[in-house]
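**Student:** My questions are about this predicted structure, shown below with the sequence.
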Amino acid sequence: MNNKTILEKANAAVSEGDHETFLSYCTDNTKWTFVGDRVISGKEKIRQYMADAYKKPPKFDVDYIIAEADYVTAVGTISLFEDDNQWVDYYYCDVWRFENGKMAELRAFVIEK
């Protein structure tokens, strides 16, 4: 599988609430940087984040995906079910770095719509 397909399959899994399949596409030491917010490192910390942030599976609306070398960038909107029991829409740009066919690092730019 190429990196773009891996990201598409991983995002499809998280959209179905299947965090473990999503995580199977990540390296053990995967690192997520939410620019201007926080950095999360390691699969276990990502697992905990997903359990908290994705109480209901997120809804993705991907505008486009660009792949080059070890990087894949996805741009679109994501809807998250928030603590006040409402869906909130965000614009996002995710830049993924891959290592040996796995998602190793994310730099996410997320802004509420």
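**Tutor:** Here it is on my side, so go on.
**Student:** rest of the way, CA atoms for contacts and neighbours
**Tutor:** Fine.
**Student:** What strand or helix carries the residue nearest to Ala10 when sequence neighbours are not counted?
**Tutor:** Sequence neighbours aside, Phe22 is the residue nearest to Ala10 in space, at 4.6 Å (criterion: CA to CA, 6 or more residues apart in numbering). Using DSSP states H and E, Phe22 sits within helix 19-24.
**Student:** Put this next to the previous one:
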Amino acid sequence: MGASENKQAIKTMFAELAKGNAQAFLGAMTDDVRFTLIGTTKYSRVFNGKQELLEKLLGPLNAELVDGITITPDNLIADGDYVAMQAHGKAMGKNGKPYNNTYCQVFKFTNGKICEVTEYLDTELVTTVFGR
């Protein structure tokens, strides 16, 4: 796949996720995906593989949100195996605090699937809403 196909894969993945199809997110990734969430928040670390990503980030984070999170891509830049996405998210914490973050995610593709993700975000907001 080329840069334009990789870019379209990201658009499709987030469009499906917005419809409630969470499987579209994980389904676009290799089983051994490496997902890095930057910073020093309670969620910041490197997650190795879909299972760890689901058990240690996506599941716990979703449990703290009222109706999950909607992430809307604002800009996509693709070059070779990489796609960089600027996006904004909208969610509500079960504690009543809004969690409307801004993201830059960098995706690396191999054989048509995402093999690496690095996510940059407002880490202070993560700590404010979800604690340490």
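**Tutor:** It's in. Because the structure is predicted, anything quoted here is derived from the model rather than measured.
**Student:** and the helix holding Phe22 of the first structure, which stretch of the second structure?
**Tutor:** The aligned range for helix 19-24 of the first structure in the second structure is 22-27, by TM-score structural alignment.
**Student:** Give me the distance from the matching stretch to the chain's centre.
**Tutor:** Relative to its parent chain, stretch 22-27 of the second structure has a centroid offset of 11 Å by CA atoms, centre = their mean, to the nearest Å.
**Student:** in the second structure, which helix has the most residues?
**Tutor:** helix 3-18 (DSSP state H).
**Student:** check contacts around the aligned partner of Lys7 of the second structure in the first structure.
**Tutor:** Under the alignment (TM-score structural alignment), Lys7 of the second structure maps onto Lys4 of the first structure. Contact analysis of Lys4 of the first structure by CA atoms under 8 Å, 6 or more residues apart in numbering lists Ile65, Ile66, Ala67, Val72.
**Student:** How much space separates Lys4 of the first structure from Lys113 of the first structure?
**Tutor:** Lys4 of the first structure is 26 Å from Lys113 of the first structure, where distance means CA to CA, to the nearest Å.
**Student:** returning to what we had before: let me know the closest of the contacts of Lys4 of the first structure to Gln86 of the first structure.
**Tutor:** Ile65 (27.6 Å; CA to CA).
**Student:** Please name the residues that touch the closest one.
**Tutor:** Lys4, Val72, Thr73, Ala74, Val75.
**Student:** give me that answer again for 7 Å
**Tutor:** Val72, Thr73, Ala74, Val75 (CA atoms under 7 Å, 6 or more residues apart in numbering).
**Student:** before we move on, what about Ala108 of the first structure?
**Tutor:** Going by CA under 7 Å, 6+ apart, Ala108 of the first structure touches Thr33, Phe34, Val35, Tyr92, Cys93, Asp94, Val95.
**Student:** Any of those residues buried? List them.
**Tutor:** Among these, those classed as buried by 16 or more other CA atoms under 10 Å are Thr33, Tyr92, Cys93, Asp94, Val95.
**Student:** Of those, which is the nearest to Ile40 of the first structure?
**Tutor:** Thr33 (6.5 Å).
**Student:** quick one: the closest one and Val39 of the first structure, what's the gap?
**Tutor:** Distance from Thr33 of the first structure to Val39 of the first structure, by CA to CA: 4 Å.
**Student:** Need the residues touching each of these two.
**Tutor:** Common contact partners of Thr33 of the first structure and Val39 (CA under 7 Å, 6+ apart): none.
**Student:** Please enumerate the strands of the first structure.
**Tutor:** Secondary structure of the first structure by DSSP state E: the strands cover 26-34, 38-41, 59-68, 71-81, 87-99, 102-112.
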